[in-house]
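Q: Structure, please.
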Amino acid sequence: MRPRVAVIDDWQRVARASADWTALEARAEVLFLHDAFADEDAAAAALASFDIVMSMRERTPFPASLIARLPRLRMLSVTGARNRSVDVAALAARGIVVTRTEAGEDGSATAELALALMLAAARHVAAGDAAIRAGGFQAGILPGFTLRGRTLGLIGLGRLGTMMAGYGRALGMTLLAWSPNLTAARADAAGATLVPKDALLSASDVVSLHMVLAPGTVGLLGARELGLMRPGAILVNTSRGALVEETALLAALAAGRIVAALDVYDREPLPADHPLRRLPGTVLTPHLGYCVQENYAVFHRQAIENVLAFLDGAPIRPLAA
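A: Model prediction:
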């Protein structure tokens, strides 16, 4: 019997066009699943009959509880160099092979989206687009503000934060930066000034998050931190939703204190009845940071290579625990 392969998380329906599936389809039954699973029960029901699952980034988590409900699973392919939503130890205990791919492009896709969100929020691009489509024009659209001469605060100055710093310099913005291990020399090399987190929040017109989600960064910005931000300041988050306490963010938006330009959320896809969909002062994109042709081409091509190598009995690109 040919192995059954599930290509899941294909929310944009781009997987088939992103790579050549001919070699894999000659050796396995390959099914493309486009819709997000409503919950773990739905994921278990949909995947129980598959030998191999090919996932996309962290869209579908694989905790031990789900892994235990997939009796036929022999291999899980994840994309990117790391995946914090996969219980690698639980998979290893079952003898299930887990592989990864390279990261794709250099992070420019996410950094560029952060720039786009900042510009869209500063100039009310989403509101203007909605007005035009509704038959209106300028009525009801508040004036925006120029970014030149304003202050951009970068929380996290790694690869993506440094790219965002370059965009800020090009726009003529003053740059502030903070992260737990950031040094003044590293900040200076990016054209930024290292300041304490509270000082960054209170002095910035735009705060852009570029931190990895980890136990120590969950809820990095809560009610106290958001309360330090300037009235009307923009919060850009293209990293992870859980970096910001959702209840505090919703309260700040409901009060009209800040503007939020978001690509990431605590739960994805964002539920249809989520209050963020109704609150003013937001620019929202559906986690598009890494969703570019260049990344998908690498992800799917290498994932196919990984599955073929597994079928040959010589797995490649193991995911580290």
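
Q: CA only for contacts and neighbour counts going forward, please
A: Will do.

Q: buried stuff in the host helix or strand of Ala126?
A: Assigned by DSSP states H and E, Ala126 belongs to helix 125-133. Buried residues in helix 125-133, counted by 16 or more other CA atoms under 10 Å: Val125, Ala127, Gly128, Ala131.

Q: I'd like these written out as TSV, with distance to Thr247 added.
A: Converted to TSV, the buried residues of helix 125-133 look like this (distance: CA to CA, whole Å):
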residue	distance to Thr247
Val125	26
Ala127	24
Gly128	28
Ala131	29
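
Q: Would you state the helices of the stretch 51-200 of the chain in chain order?
A: Assigned by DSSP state H, counting those that start in this stretch, the stretch 51-200 of the chain shows helices spanning 64-67, 88-93, 108-122, 125-133, 159-170, 184-189, 197-203.

Q: So which other helices or strands are in contact with the third one?
A: Other elements packing on helix 108-122 under the criterion 3 or more CA pairs under 8 Å, 6 or more residues apart in numbering; DSSP states H and E are helix 159-170, strand 234-237, strand 259-262, strand 282-284.

Q: Can I get those in JSON lines including mean neighbour count and distance to Arg84?
A: Output for these, formatted as JSON lines (neighbours: other CA atoms under 10 Å; distance: least, CA to CA, whole Å):
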{"stretch": "helix 159-170", "mean neighbour count": "20", "distance to Arg84": "19"}
{"stretch": "strand 234-237", "mean neighbour count": "25", "distance to Arg84": "18"}
{"stretch": "strand 259-262", "mean neighbour count": "24", "distance to Arg84": "21"}
{"stretch": "strand 282-284", "mean neighbour count": "21", "distance to Arg84": "24"}
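
Q: quick revisit: can you tell me which of the buried residues of helix 125-133 lies closest to Leu250?
A: Ala127 (19.2 Å; CA to CA).

Q: was I right about the closest one contacting Ile141?
A: Yes. Using CA atoms under 8 Å, Ala127 is in contact with Ile141, at 6.6 Å.

Q: Give me the contacts around the lengthiest helix in the chain.
A: Ordering each helix of the chain by length in residues (DSSP state H) puts helix 293-311 first. Taking contacts as CA atoms under 8 Å, 6 or more residues apart in numbering, the residues outside helix 293-311 that touch it are 15, 18-21, 24, 54, 75, 77-80, 99-105, 315-317.

Q: please redo it, this time with the cut-off set to 6 Å
A: With contact meaning CA atoms under 6 Å, 6 or more residues apart in numbering, helix 293-311 is reached by Ser18, Ala19, Thr79, Thr101, Gly104, Glu105, Pro315, Ile316.

Q: Which residues are in contact with the fourth one?
A: Applying CA under 6 Å, 6+ apart to Thr101 gives the contacts Thr79, Gly80, Ala81, Gln302.

Q: one more to line up against the first:
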Amino acid sequence: MRIALLDDYQNVALSCAPWGNLPPECQVVAFADHEKDEDRLVARLADFDAVGRVRERTLFPRRVLERLPRLKLLLATGLRNDRSIDLPAAADLGITVCSTTSHSFPTVEVTWAMILSLFRGIHHEVASVRNGGWQVQLGSAVRGKTLGILGLGTMGIPVAQVGQAFGMKLIAWSPNLTQHRAGPHGVEAVSKEELFARSDAITIHMPESERSVGVVGAPEIARMKKSAFLINTSRMPLIDEDAMIAALRAGRIGGAGLDVYNDEPLPRDHPYRHLPNVLATPHIGYVIRENYELYYGETVENIQAFLAGRPIRVLGPDGKIRT
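A: Model prediction:
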């Protein structure tokens, strides 16, 4: 079996798991670059029996899967794969798709790194020191400020817990959120309109779905305070990107902290690389050694189980793990 590992940006995939536990006839090849062109991607993968990917970095729609007749095992990672892999197509083509578990707390940590950096201007101050300067702006405390949370769930609740420790006022909205559910976490459930109008920082923690795409549109951004920050460590399609960029360019909001993008890796000429009120990180929310060891370690287990004829952590057409 020939196994391709895609998008190994840091060249760490082969050191994060016991690949030597696989049978000697297994050949594992890691690719550090990301291939956006579908024709070149298909050409790269044509001679592989199995393909492993990190989260949603490479998409596998039906038209790609149909062009990979040798592919029998697609090794996903993380808990959400149904929007980036055509799972019904994989089932139709006889391709087994297995995934792994994942730690969610690293994204909470990155969210708070962004909130604190935006309020205190840490990224600007660091850049000033590196360039030979000194203090360049007046920051603001988070204590006493209002943090608005879109999605009070697996991510939103621990984000709120940290906000409580910092002495912030916490408000939240999601389509089905009630005060009965929000209250035990020290959070006030409010309307979507009120959240955008009251918050000094807004952080998004909703999964991407048909209902959530565009949940932050031009009307919501227009309600934000001129000093307020918008933080997105979830998925970029949840925001009307054109409306946000226009607001950032015009200084109608204080700034944005972004870890996710519609086009990844982010193009060199993208505004997020140059706008002074944007703190942009390269989708590192889940990128920690503990997660990579989990992803690749369980990937090795998934390959072993597949070769033994008893696949584990198999994703069904609905994206849920069957076994």
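
Q: Let me have the contacts of Thr101 of structure 1 in CSV, extended by distance to Val259 of structure 1 and neighbour count.
A: Listed next are these as CSV, based on distance: CA to CA, whole Å; neighbours: other CA atoms under 10 Å:
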residue, distance to Val259 of structure 1, neighbour count
Thr79, 32, 25
Gly80, 31, 20
Ala81, 32, 16
Gln302, 39, 22
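
Q: With respect to Thr238 of structure 1, which of those residues is nearest?
A: Once CA to CA is applied, the member of the contacts of Thr101 of structure 1 that ends up nearest Thr238 of structure 1 is Gly80, at 16.5 Å.

Q: OK, contacts around that closest one?
A: Contacts of Gly80 of structure 1 were listed using CA under 6 Å, 6+ apart, and they are Arg100, Thr101, Glu102, Ala103.

Q: Could I have the buried ones of these as ChimeraX selection syntax?
A: Under the burial definition 16+ other CA under 10 Å, those of the contacts of Gly80 of structure 1 that qualify are selected in ChimeraX by:
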select :100,101,103
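
Q: preserved in structure 2, out of the contacts of Gly80 of structure 1?
A: Using both residues aligned by TM-score structural alignment, their matches' CA atoms under 6 Å, structure 2 keeps these contacts from the contacts of Gly80 of structure 1: Thr101, Glu102, Ala103.

Q: Leaving out the residues flanking it, which one is nearest to the equivalent of Arg249 of structure 2 over in structure 1?
A: In structure 1, Arg249 of structure 2 lines up with Ala254, judged by TM-score structural alignment. Nearest-residue entry for Ala254 of structure 1: Leu279, 6.5 Å, with adjacent residues in sequence omitted and distances by CA to CA, 6 or more residues apart in numbering.

Q: how about the one you found, what's its partner in structure 2?
A: Aligned partner of Leu279 of structure 1 by TM-score structural alignment: Leu275.

Q: swap in Val14 of structure 1?
A: In structure 2, Val14 of structure 1 lands on Val12 (TM-score structural alignment).

Q: Tally up the residues packed near that match, please.
A: Val12 of structure 2 has 14 neighbours, counted by other CA atoms under 10 Å.

Q: Then Pro3 of structure 1?
A: By other CA under 10 Å, neighbour count at Pro3 of structure 1 equals 15.

Q: how far away is it from Pro275 of structure 1?
A: Distance, Pro3 of structure 1 to Pro275 of structure 1, by CA to CA, to the nearest Å: 43 Å.

Q: and if you look at Ala242 of structure 1?
A: Counting by CA to CA - Ala242 of structure 1 and Pro275 of structure 1 are separated by 16 Å.

Q: Show residues contacting stretch 238-254 of structure 2.
A: The contact list for stretch 238-254 of structure 2, computed with CA under 6 Å, 6+ apart, reads Ser212, Val213, Gly214, Val215, Val216, Gly217, Ala218, Lys226, Ser227, Ala228, Phe229.

Q: Got a PyMOL select line for the buried ones in these?
A: Applied in PyMOL, the following selects the buried portion of the contacts of stretch 238-254 of structure 2 according to 16+ other CA under 10 Å:
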select buried, resi 212+213+214+215+216+217+218+226+228+229
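
Q: Please flag which of the contacts of stretch 238-254 of structure 2 sit within helices.
A: Going by DSSP H, the helices hold Ala218 from those.

Q: mind giving me JSON lines with the contacts of stretch 238-254 of structure 2 and columns for distance to Leu266 of structure 2?
A: Shown next, in JSON lines, are the contacts of stretch 238-254 of structure 2 (distance: CA to CA, whole Å):
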{"residue": "Ser212", "distance to Leu266 of structure 2": "22"}
{"residue": "Val213", "distance to Leu266 of structure 2": "20"}
{"residue": "Gly214", "distance to Leu266 of structure 2": "20"}
{"residue": "Val215", "distance to Leu266 of structure 2": "22"}
{"residue": "Val216", "distance to Leu266 of structure 2": "21"}
{"residue": "Gly217", "distance to Leu266 of structure 2": "21"}
{"residue": "Ala218", "distance to Leu266 of structure 2": "23"}
{"residue": "Lys226", "distance to Leu266 of structure 2": "26"}
{"residue": "Ser227", "distance to Leu266 of structure 2": "26"}
{"residue": "Ala228", "distance to Leu266 of structure 2": "24"}
{"residue": "Phe229", "distance to Leu266 of structure 2": "21"}
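
Q: List just the nearest of the contacts of stretch 238-254 of structure 2 to Pro61 of structure 2.
A: Distances from Pro61 of structure 2 to the contacts of stretch 238-254 of structure 2, taken as CA to CA, are shortest for Val213 (19.1 Å).

Q: what do we get in structure 1 for the closest one?
A: Mapped onto structure 1 by TM-score structural alignment, Val213 of structure 2 lines up with Val218.

Q: hmm, back to that, got a markdown table for the kept ones among the contacts of Gly80 of structure 1, with distance to Ile67 of structure 1 too?
A: As requested, those are exported to a markdown table (distance: CA to CA, whole Å):
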| residue | distance to Ile67 of structure 1 |
| --- | --- |
| Thr101 | 21 |
| Glu102 | 24 |
| Ala103 | 24 |
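
Q: If anything else comes up later, I'll come back, but that's it for now.
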